[in-house]
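> sequence unknown, structure follows:
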């Protein structure tokens, strides 16, 4: 399916230090299109952690009939804010608020992108996040941290790629600089969610719990959940954050294709009621666990 992109779409958000910019990727045809909100991670590249990243995923989902909305969060290296700006350096709360603001302003986004007018289904919304973006997505799906709930009931499903887990076993660096990661509570994360983890993704700079740490959102949350474990995958899942990215330690076009296909199948099943996920969740190079 042919797609188009428009970037940046700029939203003025009261109280936000800078305007919220996002990229829109969408199919050129079709109506009643489901929406994916995509939250970037925090790698050391200058531009992947922004609306300019994650092309392998955004392009694929748009080709499959989704409208993908990618904001640049305040934590992006493309935004230079004073170190003492409230919420720095990760702006964990602002990240989730960005996503809810986008949902609030869908009509405004449609006006800014005339090719979208009267083509979106505002009732079919999913959130996807990688790494720190997974933490953002988890908050929107019902996880709390520091006793704060940012759950958005308008979001009907989620996909967490290499997301954050439990608060114990974290490294001293995390304890010193990212204290919000010490108190996650998954008890209210009831929204249907696919948790994606790599069995070689140790994330030693964050945790001593090993690859299983990224599986915590599946094991510690209630409600319908699915766990996808990719064999041999490290934190980049073969290169989902961008094409030919040097920081991808497990580059594999085949693994990226697996992530593309399985996440698409899951999101189609959750938002459109298809049987794609049941049909796709058996194969080579991965395993799937499910819980109703």
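Cool, the structure landed. Not measured: the values here are computed from a predicted model.

> all contacts plus neighbour counts: C-alpha atoms, from now on.
OK.

> count of neighbours near residue 84?
Residue 84: 8 surrounding residues under other Cα atoms under 10 Å.

> what helix or strand does it sit in?
Using DSSP states H and E, no element contains residue 84; it sits outside every helix and strand.

> next one: it from residue 19, what distance?
To residue 19, residue 84 is 19 Å away according to Cα to Cα, to the nearest Å.

> kindly report the same for residue 81.
To residue 19, residue 81 is 13 Å away according to Cα to Cα.

> and if you look at residue 106?
Note on residue 106: its distance to residue 19, by Cα to Cα, is 16 Å.

> residue 237 and residue 198 touch, don't they?
Yes. In this structure, residue 237 is within contact of residue 198 by Cα atoms under 8 Å, at 6.9 Å.

> what touches both of the two?
Residues touching both residue 237 and residue 198 by Cα atoms under 8 Å, 6 or more residues apart in numbering: residue 230.

> looking at these two, which is more packed in?
Taking neighbours as other Cα under 10 Å, residue 237 and residue 198 compare with residue 237 leading, 31 against 24.

> just confirm the more buried one is within a helix.
No. Counting by DSSP: H, G, I helix; E, B strand; the rest coil, residue 237 falls outside a helix, being coil.

> residues contacting it?
Neighbouring residues of residue 237 by Cα under 8 Å, 6+ apart: 198, 230, 250, 251, 252, 255, 256, 259.

> name the nearest residue to residue 191, sequence neighbours excluded.
Using Cα to Cα, 6 or more residues apart in numbering and skipping residues adjacent in sequence, the residue nearest residue 191 is residue 141, 5.5 Å away.

> need the contact list for the one you found.
Contacts for residue 141 (Cα under 8 Å, 6+ apart) come out as 151, 152, 153, 155, 157, 158, 189, 190, 191.

> could you rerun that using 7 Å?
Applying Cα atoms under 7 Å, 6 or more residues apart in numbering, we find residue 141 in contact with 151, 152, 158, 189, 191.

> equivalent analysis for residue 5, please.
Going by Cα under 7 Å, 6+ apart, residue 5 touches 24, 25, 26.

> can you classify the second one by secondary structure?
Meaning residue 25. Secondary structure state of residue 25, per three-state DSSP, is strand.

> second structure follows, compare the two:
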């Protein structure tokens, strides 16, 4: 796929940490902001990291998105290894909920973030905001799109969607709970019981066809549930040969990458950028062109379907 599928890249700047007061959280919220050095009317991506990671991860995505016109805001959630919150901490069962609150707190404090980052004030387009996330972060982003975490006893789930979010990218995101979970997952991760029935916001779901998670008995197909079980207006990018790190999106030379593949990461960079430009109403031609190029590739790294 050629660079023509996305906008021309520009230099980027990153600022960290920007600290947001968070009463009741036990820790103030620390975020990293990565932005184009130039440009006006910049759309926003709020990115949720995977379990244990932090705002310092996912450079291959954050840097690329910023170089192509997005302001990327990355919180450090309470489950991050950087915070060392003990397993016995009373907040632990609600980590999933604190994550959603972190993302909403960022949206509530965009003005503070603008003033806290040099040369960013007045450059944001607050009408174009996307939520993205990897693994546990994919569920967090999904909550803002309409995904509901069901109570295992009552079967009910609270609507935590946010109308300020108008598009999403869910990378290697857990599927349906219940009988699809391993006993380990049932015992340790009760929040892995999502319903996608109300996830109406447009989204690109990215799944690896070799992402065989220890949390499910269903195999890699589990990661496609956010696409198949949600209302229409979704696209699914299936990556051939990809495991949970999808080729290395978690960081440059990250130790958790088990399937390092720079070409696969480059494909994700370009396709997610083209998709978000399309879904946020910036430019639809790049997404159309990117899909066509992938379909016509002699040795494709993946496939795309939409509904």
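Yes, it's here. It should be emphasised that the depicted structure is a prediction, and the values quoted were computed from it without experimental measurement.

> that older thread, the contacts of residue 237 of structure 1 in helices, which ones?
Counting by DSSP state H, those place 255, 256, 259 in helices.

> how about TSV for those residues, with distance to residue 9 of structure 1 added?
Shown next, in TSV, are those (distance: Cα to Cα, whole Å):
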residue	distance to residue 9 of structure 1
255	31
256	27
259	27
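
> and the one helix or strand residue 187 of structure 2 maps to against structure 1, how far off on average?
Residue 187 of structure 2 is part of helix 183-188 when elements are defined by DSSP H and E. With mean Cα distance after the TM-score superposition for structure 1, helix 183-188 of structure 2 departs from structure 1 by a mean of 0.8 Å once superposed.

> onto which residues of structure 1 does that helix map?
Aligning helix 183-188 of structure 2 against structure 1 (TM-score structural alignment) gives residues 172-177.

> for the counterpart of residue 242 of structure 1 in structure 2, which non-adjacent residue is closest in space?
In structure 2, the residue equivalent to residue 242 of structure 1 is residue 251, according to TM-score structural alignment. Spatial nearest neighbour of residue 251 of structure 2, excluding adjacent residues (Cα to Cα, 6+ apart): residue 58 at 4.6 Å.

> the one you found -> structure 1?
Using TM-score structural alignment, residue 58 of structure 2 sits opposite residue 54 in structure 1.

> and residue 11 of structure 2, by the same measure?
Under the alignment (TM-score structural alignment), residue 11 of structure 2 pairs with residue 2 in structure 1.

> need the contact list for its match.
27, 28, 63.

> at 10 Å instead, please
26, 27, 28, 29, 59, 62, 63, 64, 65 (Cα atoms under 10 Å, 6 or more residues apart in numbering).

> one more: residue 276 of structure 2?
With contacts defined as Cα under 10 Å, 6+ apart, the neighbours of residue 276 of structure 2 are 43, 45, 65, 70, 128-131, 166-169, 202-204, 282-284, 286-287.

> what about the helices in structure 1?
Counting by DSSP H, the helices of structure 1 are 55-63, 92-104, 106-112, 132-141, 172-177, 216-219, 253-272, 276-280.

> what angle do the first one and helix 253-272 make?
Taking axes from the mean of the first three to the mean of the last three Cα atoms, to 10 degrees, helix 55-63 of structure 1 and helix 253-272 form an angle of 40 degrees between their directions.

> look up the closest residue to residue 140 of structure 1, ignoring the ones flanking it.
residue 151 (4.2 Å).

> and the one you found, how far is that from residue 262 of structure 1?
Distance, residue 151 of structure 1 to residue 262 of structure 1, by Cα to Cα: 25 Å.

> what's the match for residue 47 of structure 2 in structure 1?
In structure 1, the residue matched to residue 47 of structure 2 (TM-score structural alignment) is residue 38.

> count the residues that sit near that match.
Using other Cα under 10 Å: residue 38 of structure 1 sits among 30 other residues.

> state the distance from it to residue 86 of structure 1.
23 Å.

> again with residue 228 of structure 1
Note on residue 228 of structure 1: its distance to residue 86 of structure 1, by Cα to Cα, is 36 Å.

> for residue 262 of structure 1, same thing?
38 Å.

> these two: which has the busier surroundings?
Shown here are residue 262 of structure 1 and residue 86; by other Cα under 10 Å, residue 262 has more neighbours (21 against 11).

> the more buried one maps to what in structure 2?
Mapped onto structure 2 by TM-score structural alignment, residue 262 of structure 1 lines up with residue 271.

> quick check: its match vs residue 169 of structure 2, distance?
Taking Cα to Cα as the measure, residue 271 of structure 2 falls 10 Å from residue 169 of structure 2.

> overlap of the contact sets of the two?
Applying Cα under 10 Å, 6+ apart, one finds that residue 271 of structure 2 and residue 169 are jointly contacted by residue 204.

> so the residue nearest to residue 251 of structure 2 makes contact with residue 257?
No. With contact defined as Cα atoms under 10 Å, residue 58 of structure 2 does not reach residue 257; the gap is 11.5 Å.

> looking at it, residue 54 of structure 2 is touching residue 29, isn't it?
No. If you go by Cα under 10 Å, residue 54 of structure 2 and residue 29 don't touch, sitting 11.4 Å apart.

> overlap in contacts of these two?
Common neighbours of residue 54 of structure 2 and residue 29 (Cα under 10 Å, 6+ apart) are 75, 76, 77, 78.

> remind me, longest strand of structure 2?
strand 124-134 (DSSP state E).

> corresponding residues in structure 1 for that one?
With TM-score structural alignment as the criterion, strand 124-134 of structure 2 aligns to 120-130.

> the matching stretch against structure 2, how far on average?
Mean deviation for stretch 120-130 of structure 1: 0.5 Å (mean Cα distance after the TM-score superposition for structure 1).
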